[in-house]
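*Asks:* A predicted structure for the sequence below; I have some questions about it.
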Amino acid sequence: MLKIKHVPEQLFDVTVFPIMMTLMFTYLFGGALAGSTSEYLTYLLPGIMVMSVIMTTMYTGVSVNTDIQKGVFDRFRTLPVWRPAAMVGYLLGDMVRYVLASLVILGVGLALGYRPGGGVVGVAAGILLLVAFSFAFSWIWTLFGLVLRSEKSVMGVSMLVIFPLTFLSNVLVEPETMPGWLQVFVDVSPVTRLVAAVRGLMDGAADVGEITWVLVAGLLLVAVFGTLTMHRYNRR
């Protein structure tokens, strides 16, 4: 968090980028896909919120890799602190960024006319679920940050994973409008399940099955990639 204090432009990816994404997709596709921007915004906004936050998670791995190259981790290892503190600190700090990105998108949506059916409670629950899953998802990129040899490599590999997951999902359109072979991929995508869970909470029609799937998937991600990350970190 102190890095943000000294270099506030680090927040551009969770402020300017989400605003740009929301406005761009609302006005580019709203009239063509839903007949009006207001109707499309109701469907789009929870999806854009998930897309923006999930895309932001890759910067955790980039930060880890950058600090390794600069020798920051060598200093951490000499300090009398809890060994996982350095890795967990990145993730907890980034959770603040995820919340900020979600609130920025919500604010833009409300200004454009978005009215969530789930009210304050539904929106808060949706954001909480999104942030919790993003925390778990970020452990993948911390492992990449430890394994790959440069920050460009981390970003490149992360983009190869995140872009198909986010754009080939239910963020922008209903999966039923896609070819059958593509629906097979979309239906099993974790981003699709996360969007469905968040959208249901924000719309006031919570899907217990999707919420449970997201929570279980998040726990598995932490168990698998958290363990692999700490094993790799302790061996460096």
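*Replies:* Good, I have the coordinates.

*Asks:* Going by C-alpha atoms from here, please, whenever you check contacts or count neighbours.
*Replies:* OK.

*Asks:* Which helix or strand contains the residue most central in space within the chain?
*Replies:* Note on the chain: the residue nearest the mean C-alpha position is residue 54, at 1.9 Å, using CA atoms, centre = their mean. If you go by DSSP states H and E, residue 54 is part of helix 37-56.

*Asks:* Next, the buried residues of the helix or strand just after that helix.
*Replies:* Helices and strands here follow DSSP H and E; after helix 37-56, the next one along the chain is helix 58-70. Buried residues in helix 58-70, counted by 16 or more other CA atoms under 10 Å: 58, 59, 60, 61, 62, 63, 64, 65, 66, 68.

*Asks:* again with stretch 227-236
*Replies:* 229, 230, 233.

*Asks:* Remind me which helix or strand the second one belongs to.
*Replies:* Think residue 230. helix 227-235.

*Asks:* Does anything pack onto that helix? Which helices or strands?
*Replies:* Applying 3 or more CA pairs under 8 Å, 6 or more residues apart in numbering; DSSP states H and E, we find helix 227-235 packed against helix 119-147.

*Asks:* Please compare the first structure with the one that follows:
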Amino acid sequence: MTTITSTRQMPPARGGVAGSVRDSLVVARRNLIRMTRIPEVILFGLFQPIMFVVLFSYVFGGSLTVGGTTDPSVYRNFLMAGIFAQTVTFATAGAGAGIADDMHKGLVDRFRSLPMARGAVLTGRTLADLVQTALTVVVLAIVAVLVGWRIHEGVGKMFAAFGLLLLLGYAFSWIGALIGLSVRTPEAATSGGLIWLFPVTFISNAFVDSSRMPGWLQPIAEWNPFSATVQASRELFGNPGVSASTAWPMEHPVWASLIWSALIIAVFRTLAVRKYRRAAG
């Protein structure tokens, strides 16, 4: 009697940059199609930032001082860079939950049976989330204009500001990807993706001038990657609230924002892809 033992072998990963890019775009397309079939996810993602704009503009707008004035219209213009930044970074929780859901449902096992680049699953997911975030920012900008927000440095610098904001959101999505790969359920990924975002966004210059914070807290806010992007956006939009701080990120916010985002992507993409390979191994 002859016993035949079969061994399951994973197909070789598709090599080369071109193959990796192609695989990532295929996965991104799959996730975008999936998002369009669940429109309530997109709608709920729009409601939260719009709610923040209305609440902060009309509830706190007349009680906070910006540039020595409590004029609500001044605060609305000061506020919007912070709301944009908060919107793109809070998408991190959704990215982490989506990846955790794919892991929980065994989708990773299906992908690893295909001859595709190992990092394409994560890259495609983060690119799809970036597209959804960009659409949210467009809607949010329209609402901001309706409540009185204006730009004063031209269309070119406006697009540069939005580019920095989306780059920060993309960088943070890799943190969300790592969290999604590190937990067992989508619910845990959502909680884990939000719990660290609150101190990052509120210990910053997004909603108040960091110079009004306690002395020991100011350096934390000024060296916060989130603050650098908010400050850069305000400068490019021509909005009030440009800090007089001597901290390097506040004096060179555009460069600081680019450096922070690139560093976060380099570190957390490496960690997330390594975690994915171990989970899929």
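*Replies:* Now that the structure is in, tell me what you want to look at. Worth saying up front: this structure is predicted, and the values here are computed from it rather than measured.

*Asks:* re the thing from before, export the buried residues of stretch 227-236 of the first structure to TSV and tack on distance to residue 30 of the first structure?
*Replies:* Below are these laid out as TSV (distance: CA to CA, whole Å):
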residue	distance to residue 30 of the first structure
229	41
230	44
233	46
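
*Asks:* For residue 13 of the first structure, state which of those is nearest.
*Replies:* residue 229 (24.9 Å; CA to CA).

*Asks:* Return the residue of the second structure aligned against that closest one.
*Replies:* Per TM-score structural alignment, the equivalent position to residue 229 of the first structure in the second structure is residue 272.

*Asks:* For residue 207 of the second structure, see how far away the nearest residue to that match once chain neighbours are set aside is.
*Replies:* Distance criterion CA to CA, 6 or more residues apart in numbering; nearest residue to residue 272 of the second structure, sequence neighbours excluded, is residue 178 at 4.7 Å. To residue 207 of the second structure, residue 178 of the second structure is 28 Å away according to CA to CA, to the nearest Å.

*Asks:* related to what we said a few turns ago, please determine how far the counterpart of the residue nearest to residue 272 of the second structure in the first structure is located from residue 119 of the first structure.
*Replies:* Counting by TM-score structural alignment, residue 178 of the second structure lines up with residue 143 in the first structure. Using CA to CA, one gets 37 Å for the distance from residue 143 of the first structure to residue 119 of the first structure.

*Asks:* now swap in residue 220 of the first structure and tell me
*Replies:* 30 Å.

*Asks:* now swap in residue 10 of the first structure and tell me
*Replies:* Distance, residue 10 of the first structure to residue 119 of the first structure, using CA to CA: 31 Å.

*Asks:* Likewise for residue 189 of the first structure?
*Replies:* Note on residue 189 of the first structure: its distance to residue 119 of the first structure, by CA to CA, is 27 Å.

*Asks:* quick one, which of the two is more surrounded?
*Replies:* Comparing residue 189 of the first structure with residue 119 by other CA atoms under 10 Å, the one with more neighbours is residue 189, at 17 against 13.

*Asks:* What's the match for that one in the second structure?
*Replies:* Counting by TM-score structural alignment, residue 189 of the first structure corresponds to residue 224 in the second structure.

*Asks:* Just give the nearest non-adjacent residue to the residue nearest to the centre of the first structure, would you?
*Replies:* Leaving aside its chain neighbours, residue 54 of the first structure sits nearest to residue 134 (6.3 Å; criterion: CA to CA, 6+ apart).

*Asks:* likewise residue 86 of the second structure?
*Replies:* residue 201 (6.5 Å).

*Asks:* what sits against the equivalent of that neighbour over in the first structure?
*Replies:* The alignment partner of residue 201 of the second structure in the first structure, by TM-score structural alignment, is residue 166. Residue 166 of the first structure sits next to 51, 191, 192 when contact means CA atoms under 8 Å, 6 or more residues apart in numbering.

*Asks:* go on, residue 65 of the first structure?
*Replies:* Residue 65 of the first structure neighbours (CA under 8 Å, 6+ apart): 145, 146, 148, 149, 150, 151, 154.
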